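Colleague: structure, please.
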Amino acid sequence: MRNKEWEQALLEHQHAMIKRLDTFRKQKKKELINQDEKMVIEHSFQLLVASMLDLAKYILQNHYQIDVSSRKEVLNHLLENKDITFEQGEQMKVLIELREQILFDYLDENFSHLENAMDLRRYSLVEMLTKEWITQLSSTQQ
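Modeller: This next block holds a predicted model:
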């Protein structure tokens, strides 16, 4: 069942995470960032990607009636249903892999990979897909 309040809250959450990442992206050229700031950036990125995957699960459930038990299955179902292009799938895969690296290899220094993703603003895909998916739900469930 569709929950428009949750959708709106998710959009607001994603927007806040993207603003935080954009601030970092613009700031890092001017000054060095400390370890606490790195942790905020890593956490914001993790939350942003997780919210994209959760929204995708929600779309699959509400639009296609596909019950997805884990975030790991989401990408395959999106591709199977042609809900994302191959290129978007590849971009999502990069975001997911980077999130996994940060989440599970937290003792390693992965921040340079995240900085590269920031420079390319790879995370902007999340906002675009979110808007597309919510529009898709709105148009099919009037």
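
Colleague: from here on, contacts and neighbour counts on C-alpha atoms
Modeller: Noted.

Colleague: nearest residue to Gln61 in space, please, no chain neighbours.
Modeller: Nearest non-adjacent residue to Gln61, counting by Cα to Cα, 6 or more residues apart in numbering: Asp67, 5.5 Å away.

Colleague: now that neighbour: how far from Gln35?
Modeller: 39 Å (Cα to Cα, to the nearest Å).

Colleague: neighbour count winner among the two?
Modeller: Set Asp67 next to Gln35 and count neighbours by other Cα atoms under 10 Å: Asp67 wins out with 12 against 9.

Colleague: to check against the first, give me the structure of this:
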Amino acid sequence: MRDRNWEASLYEHQHEMIKRLDVHRKKDRNDQLTQDEIMAVEHTFQLLVASMLDFARYVLKHHYDVGVERRDQVLDALIEHKDVTYEQGQQIRVLVELRQKILFDYLDENFTELSSALSLRRYALVEVLTKEWTSRLGQEER
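Modeller: Next comes the predicted model:
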């Protein structure tokens, strides 16, 4: 059963995270960020991508009746069900791989790579997909 309140809350939370990332993206590149600011941007990015994957799992469950146990299986399931275009799949892959680097290679300096990805505003795909998936769930109920 759908949880429309959760869907709306997730969308609003994603929107707020995207606004925070946009603030960073628009900053002058000559401004040095503090370590706390870097960590806040990385954490926001990680949460945004995780929320996209969790919502995709939710859609797979409620639209296709497919249970996906782990986040790392989500993209394959979306592709299998032709729920994303090839281009979207590639963008999701980039976002997930960057999230994984930040999450598990936290001793390495990945912020330059993250800043580069943010400058392209690839993360905006999350909001687009959330709208598409919510619409798809709504069509199913008609």
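
Colleague: related to what we said a few turns ago, isn't the residue nearest to Gln61 of structure 1 up against Glu73?
Modeller: No. In this structure Asp67 of structure 1 lies outside contact range of Glu73 using Cα atoms under 8 Å: 10.0 Å.

Colleague: for the residue most central in space within structure 2, what are its contacts?
Modeller: Note on structure 2: the residue nearest the mean C-alpha position is Val49, at 2.6 Å, using Cα atoms, centre = their mean. For Val49 of structure 2, the contacting residues are Leu95, Val96, Arg99, Tyr123, Val126, by Cα atoms under 8 Å, 6 or more residues apart in numbering.

Colleague: average gap between stretch 46-62 of structure 1 and structure 2?
Modeller: With mean Cα distance after the TM-score superposition for structure 1, stretch 46-62 of structure 1 departs from structure 2 by a mean of 0.1 Å once superposed.

Colleague: looking at the contacts of Val49 of structure 2, which is nearest Leu107 of structure 2?
Modeller: Of all the contacts of Val49 of structure 2, Leu107 of structure 2 sits closest to Arg99, with 13.9 Å by Cα to Cα.

Colleague: burial of the closest one, as a residue count?
Modeller: Arg99 of structure 2 is flanked by 22 other residues according to other Cα under 10 Å.

Colleague: so it is in which element?
Modeller: Assigned by DSSP states H and E, Arg99 of structure 2 belongs to helix 86-104.

Colleague: list of residues touching that helix?
Modeller: Glu42, Phe45, Gln46, Val49, Leu75, Ile79, Asn110, Leu114, Arg122, Tyr123, Leu125.

Colleague: same check on stretch 8-21 of structure 2?
Modeller: Val41, Thr44, Phe45, Leu48, Ser51, Leu118, Tyr123, Ala124, Val126, Glu127, Thr130.

Colleague: that stretch against structure 1, how far on average?
Modeller: Stretch 8-21 of structure 2 sits 0.4 Å off on average (mean Cα distance after the TM-score superposition for structure 1).

Colleague: sorry, back to before: tell me which of the contacts of helix 86-104 of structure 2 fall in strands.
Modeller: Using DSSP state E, no member of the contacts of helix 86-104 of structure 2 sits in strands.
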